[in-house]
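Engineer: task: produce atomic coordinates for the following.
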Amino acid sequence: MSNITTATGLDPVHGQRRDLAGAPFLAAARGERPSRQPVWFMRQAGRSLPEYHAVRRNTAMLEACFTPDLVCEITLQPVRRHNVDAAILYSDIVVPLRAAGIGVDIVAGTGPVVESPVRTAADVAALPTLSPEAVAPIAEAVRLLTAELGTGAEGTPLIGFAGAPFTLASYLVEGGPSRNHERTKALMYSDPDTWHALLGHLAELALSFLREQVAAGVDAVQLFDSWAGALSERDYRRYVLPHSAAVLAGLADCGLPRIHFGVGTGELLGAMAEAGADVVGVDWRIPLDVAARRIGPGHAVQGNLDPAVLFAGSDAVEVEARRILAEGKAAEGHVFNLGHGVLPETDPDVLTRLVELVHSL
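Structural biologist: Next up is the predicted model:
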């Protein structure tokens, strides 16, 4: 894992970064054994926190994602409340699509809905690119956050975030969330040239979005492939892997930890590791020691408590947390997390106690 620079190194995009020497999250991402077990939670910023609902009461989701002060406040809330070892930028998978000028909105009870689905070569050719100016509010939010998150061993790393090309494509082709991804797979199988042109465009979009976050000062990045688990390993390698690899390779010179995560991807873990991530996220469907063998050497793992366990009471949470920590020792580094995002009805106090438990163990 020597391709990750030290926390005090120079970044070719940004210059001098925050001194976060000793930060447990960054140490684990480098394959080291830090002073304490690092823990953070996907979707920790928002959803389950009453202070989140209070501050976002009159603001639409995507509007909030483009409001720097609000992004900063929401991102900081779980750090203050839970004492997690990393903050993740409050954002959404479709934010770079919206920033590029694509008609997309998040509809309550449905999710992202695309105004004009992309299903032909002409549709792909008409897709806009992403300009730095369009991402300026997100970059400003990152700068606000790095000023608030501290330095040294007491500083909290900030994780940047983007959706992976396949997941972005699935929303664009389907026009919204899909259970079976039938239109997406139909395009993939019937018109590979248009498919690869679409994913190539989206890889450039995701890379541009992440590079702007890196330039503004994030300390790690996560490429999130929500729907990759809908694919066989064969199809993933043929139709998706080259494009996710292009995004991760485009971040290699930044020297920051690169996390790659998907849902239902137990059979894809080896291929996802080959895409170039330093840390591979693992959902709850596969034990971490088994996942570590599939991923192979040179990678840390992230995960993988089932979010539903948080509703089962403190004894069950402790039993599962201990099991996951034991299984995580099989990997070169382990960042404790959920196997997916925090569920909206989760009691925030349960998360706080889980962080305390993981740190104590």
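Engineer: rest of the way, CA atoms for contacts and neighbours
Structural biologist: Will do.
Engineer: buried set for stretch 230-248?
Structural biologist: Neighbour counts over stretch 230-248 (16 or more other Cα atoms under 10 Å) mark 230-231, 233, 236-237, 239-248 as buried.
Engineer: which one of those is nearest to residue 21?
Structural biologist: For the buried residues of stretch 230-248, the residue nearest residue 21 by Cα to Cα is residue 248; the value is 23.7 Å.
Engineer: what are the boundaries of the helices in the stretch 101-250 of the chain?
Structural biologist: 121-125, 136-148, 165-174, 182-190, 192-216, 233-239, 241-249 (DSSP state H, counting those that start in this stretch).
Engineer: before we go on, could you also do this sequence so I can check it against the first one:
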Amino acid sequence: MIKNDLFLRALNGETVERPPVWMMRQAGRYLPEFRALRDKYDFFTRCKTPELASEITVQPIRIVKPDAAILFSDILVVPQAMGIDVELKDNIGPIIPNPIRSMADVEKVYIPEINDKLGYVMDAIKMTKEMLNDEVPLIGFAGSPWTIFCYAVEGKGSKSYDKAKGFCFSEPVAAHALLQKITDTTILYLKEKVKTGVNAIQIFDSWGGMLSPTDYAEFSWKYIQQIVDALADETKVIVFGKGCWFALETMAQSKASALGVDWTCDPKTARKLTGGNITLQGNFDPSRLLSPIPTIKKMVHQMIDEFGKDKYIVNLGHGILPNIPVDHAKAFIEAVKEYSR
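Structural biologist: Predicted coordinates for the structure are as follows:
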């Protein structure tokens, strides 16, 4: 039995004494302990070495003490497993040296045997569960098919993902074939994570907001929904789409247990769009953690008042930034733990 099950109870829509709290990218660059390991080991070495991944996962549990852990990994381990080369370059980010630009390229991409290619992730889950010792739940995650597709086709990060969008619109058959391969792989990957011991799953649709509502329905949500449908009977699924407030109403009709909201959508609008019946997660602007600590605490309490303490998980509206002081991250967590109506 998990000792602190507040996060899981909120996902179930139960009445809670206070909302649970965790932070996207909480195992990350704002922590000196993380930076010490980063200086010794390159990024994918950290992802692929279970001892390192599990240590990084539990660092924030010891230091800032959120109500859930999220496994340290990366969304791009999935395309790597599918035969797409991915490199991480300092000060640039992920690079795909041979981006997908044709049906011939799509045909070379394969659906892998998960334990053969991604067994190191399952080993990290086992080690992390042991280290957590049932203190808090463990979240597993994957990128949305559209978000993975963006990197695979664009070849790198982008402000607009014009090449990825252009491929969808000029070569829709090839685009849908690639999106389906990513979806099928992601379902197998997440099912294996659940079998290995994660307590919930989050799907990150980081670049969904780049699409119009019509194109989002065709090139992103259609595939996320397949993942939700495949996993919903096995675990709790959270869907987070950055910039996708326009799809919240549709998302709320799915089998997802919770929906992430970014800071561009206020709590009242998010509740209205989702009908008030589904757990929401978010949506503190990560940059706001640079505010003075008393301001952070005041704003967090106001945010909880606006969302309501039930069917709500406190989080940021995107990942925590590397320049956030640790004391400010702690203050964010503490503000939630101190909350009382």
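Engineer: mind putting the helices of the stretch 101-250 of the first structure into JSON lines with distance to residue 71 of the first structure?
Structural biologist: Below are those laid out as JSON lines (distance: least, Cα to Cα, whole Å):
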{"stretch": "helix 121-125", "distance to residue 71 of the first structure": "31"}
{"stretch": "helix 136-148", "distance to residue 71 of the first structure": "6"}
{"stretch": "helix 165-174", "distance to residue 71 of the first structure": "22"}
{"stretch": "helix 182-190", "distance to residue 71 of the first structure": "32"}
{"stretch": "helix 192-216", "distance to residue 71 of the first structure": "13"}
{"stretch": "helix 233-239", "distance to residue 71 of the first structure": "33"}
{"stretch": "helix 241-249", "distance to residue 71 of the first structure": "24"}
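Engineer: just these: most buried one?
Structural biologist: Highest mean neighbour count among those (mean count of other Cα atoms under 10 Å): helix 165-174, with a mean of 24.
Engineer: where in the second structure does that helix fall?
Structural biologist: Taking TM-score structural alignment as the measure, the second structure aligns residues 145-154 with helix 165-174 of the first structure.
Engineer: what's the average distance of the matching stretch to the first structure?
Structural biologist: Stretch 145-154 of the second structure, aligned to the first structure and superposed, deviates on average by 0.4 Å (mean Cα distance after the TM-score superposition for the first structure).
Engineer: contacts for that stretch next, please.
Structural biologist: 75-76, 79, 84, 94-96, 99-101, 157, 161-165, 167, 178-180, 182-183, 186, 204-208, 219-220, 223-224 (Cα atoms under 8 Å, 6 or more residues apart in numbering).
Engineer: and the gap between the residue mapped onto residue 237 of the first structure from the second structure and residue 174 of the second structure?
Structural biologist: In the second structure, the residue paired with residue 237 of the first structure is residue 217, using TM-score structural alignment. According to Cα to Cα, to the nearest Å, residue 217 of the second structure and residue 174 of the second structure sit 17 Å apart.
Engineer: returning to what we had before: out of the helices of the stretch 101-250 of the first structure, which is closest to residue 311 of the first structure?
Structural biologist: Closest among these, using Cα to Cα: helix 165-174, at 28.7 Å.
Engineer: figure out how far the closest one is from the centre of its chain.
Structural biologist: Remark: helix 165-174 of the first structure is offset 16 Å from the chain centroid, using Cα atoms, centre = their mean, to the nearest Å.
Engineer: understood, closing this out.
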